[in-house]
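Student: let me see the structure of the following:
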Amino acid sequence: MDKNTALDAFAALSQSTRLDVFRLLIKAGETGMSAGAISDALDVRQNTMSTNLSILVRAGLIRSTREGRSIRYFADMDGMRGLLGFLMEDCCGGRPDLCQPVINEVACAC
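Tutor: Below you'll find the model as predicted:
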């Protein structure tokens, strides 16, 4: 991920509702959520939610798929990995032992 793409992602996540959406979709996992379900879960009007979802899609943090008349949204794990990779690109000055606790903290402990 390049610096400008990372800045777009951070800008998208710097707003409370969008951060909540992103975290909600990470929790939803592979099943994702419909736009209406996201709006209901976060108690946000659908037109406002639509704008926030569009910003997150453009930032590469979520993706969508059409299901008939509705749209289902998912966290874009590649986008999240890219952002985390950008942050840790030069981690620990070449000392991977110092990075391992951070990597363990970020990794899914399922």
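Student: all contacts plus neighbour counts: C-alpha atoms, from now on.
Tutor: Fine.
Student: residues of stretch 50-70 that come out buried?
Tutor: N52, L53, I55, L56, V57, A59, G60, L61, I62, R63, S64 (16 or more other CA atoms under 10 Å).
Student: hang on, isn't the first one packed against D20?
Tutor: So the one you mean is N52. No. If you go by CA atoms under 8 Å, N52 and D20 don't touch, sitting 10.5 Å apart.
Student: about what we covered before: redo the buried residues of stretch 50-70 as CSV? Include distance to C91 and secondary structure.
Tutor: Formatted as CSV, the buried residues of stretch 50-70 follow (distance: CA to CA, whole Å; DSSP: H, G, I helix; E, B strand; the rest coil):
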residue, distance to C91, secondary structure
N52, 31, helix
L53, 31, helix
I55, 29, helix
L56, 26, helix
V57, 28, helix
A59, 24, coil
G60, 23, coil
L61, 22, coil
I62, 26, strand
R63, 28, strand
S64, 32, strand
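Student: to compare against the first, here's another:
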Amino acid sequence: MNENTAVASLAALSQPMRLRVFRALVGAGPQGMTPGALSATLDVPASTLSFHLKGLLVSGLVSQERDGRHLIYRPELAHMNELLSYLTAHCCQGQACDLVPAAGCTTC
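Tutor: This is a model prediction of the structure:
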């Protein structure tokens, strides 16, 4: 990951609603969620949700797939992990680090 990609990803997550949407999608895992399910889960109007999903799509943090008449949004876990790796690349001055993946995370 390069600096510009990292900045774009962090900028996308800098809005509280986008962060909530992304966290909901990460919680849903690879199966993803429809905008209707996200809207109901987060109690946010569809138009507001659409705006924030677009920001996350452009940043590469989520993907969109059409399934018949429905859109499915999924977290791009590889992109998220690349961002985390980029942020921690120089952690602990190059020494072994005590950072451990979150409990229960199967993609970390």
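Student: need the TM-score between these chains.
Tutor: The TM-score (TM-score structural alignment, normalised by the length of the second structure) is 0.90; 106 aligned residues with a CA RMSD of 1.5 Å.
Student: related to what we said a few turns ago, so which of the buried residues of stretch 50-70 of the first structure comes closest to P96 of the first structure?
Tutor: L61 (26.8 Å; CA to CA).
Student: correct me if wrong: that closest one contacts Y73.
Tutor: No. The criterion here is CA under 8 Å, and L61 of the first structure misses it with Y73 at 10.5 Å.
Student: overlap in contacts of these two?
Tutor: In terms of CA atoms under 8 Å, 6 or more residues apart in numbering, L61 of the first structure and Y73 are not both contacted by any residue.
Student: host element of L83 of the second structure?
Tutor: Using DSSP states H and E, L83 of the second structure sits in helix 77-88.
Student: average offset between that helix and the first structure?
Tutor: After superposition onto the first structure, helix 77-88 of the second structure sits on average 0.7 Å from its aligned residues (mean CA distance after the TM-score superposition for the first structure).
Student: tell me the helices and strands packed up against that helix.
Tutor: helix 3-13 (3 or more CA pairs under 8 Å, 6 or more residues apart in numbering; DSSP states H and E).
Student: try it again with 7 Å
Tutor: Helix 77-88 of the second structure sits against no helix or strand, with contacts defined as 3 or more CA pairs under 7 Å, 6 or more residues apart in numbering; DSSP states H and E.
Student: what are the contacting residues of it?
Tutor: M1, A6, G60, L61 (CA atoms under 7 Å, 6 or more residues apart in numbering).
Student: farthest-separated two in these?
Tutor: Top of the distance list for those (CA to CA): M1 and L61, 12.7 Å.
Student: shared neighbours, these two?
Tutor: By CA under 7 Å, 6+ apart, no residue touches both M1 of the second structure and L61.
Student: how many other residues sit next to the closest residue to G60 of the first structure other than its chain neighbours?
Tutor: Once flanking residues are discounted, G60 of the first structure sits nearest to G79: 5.4 Å by CA to CA, 6 or more residues apart in numbering. Look at G79 of the first structure: counted by other CA atoms under 10 Å, it has 20 neighbours.
Student: what does G79 of the first structure correspond to in the second structure?
Tutor: Here G79 of the first structure is matched to H79 in the second structure, going by TM-score structural alignment.
Student: now that match: how far from A102 of the second structure?
Tutor: Noted for H79 of the second structure: a distance of 17 Å to A102 of the second structure, by CA to CA, to the nearest Å.
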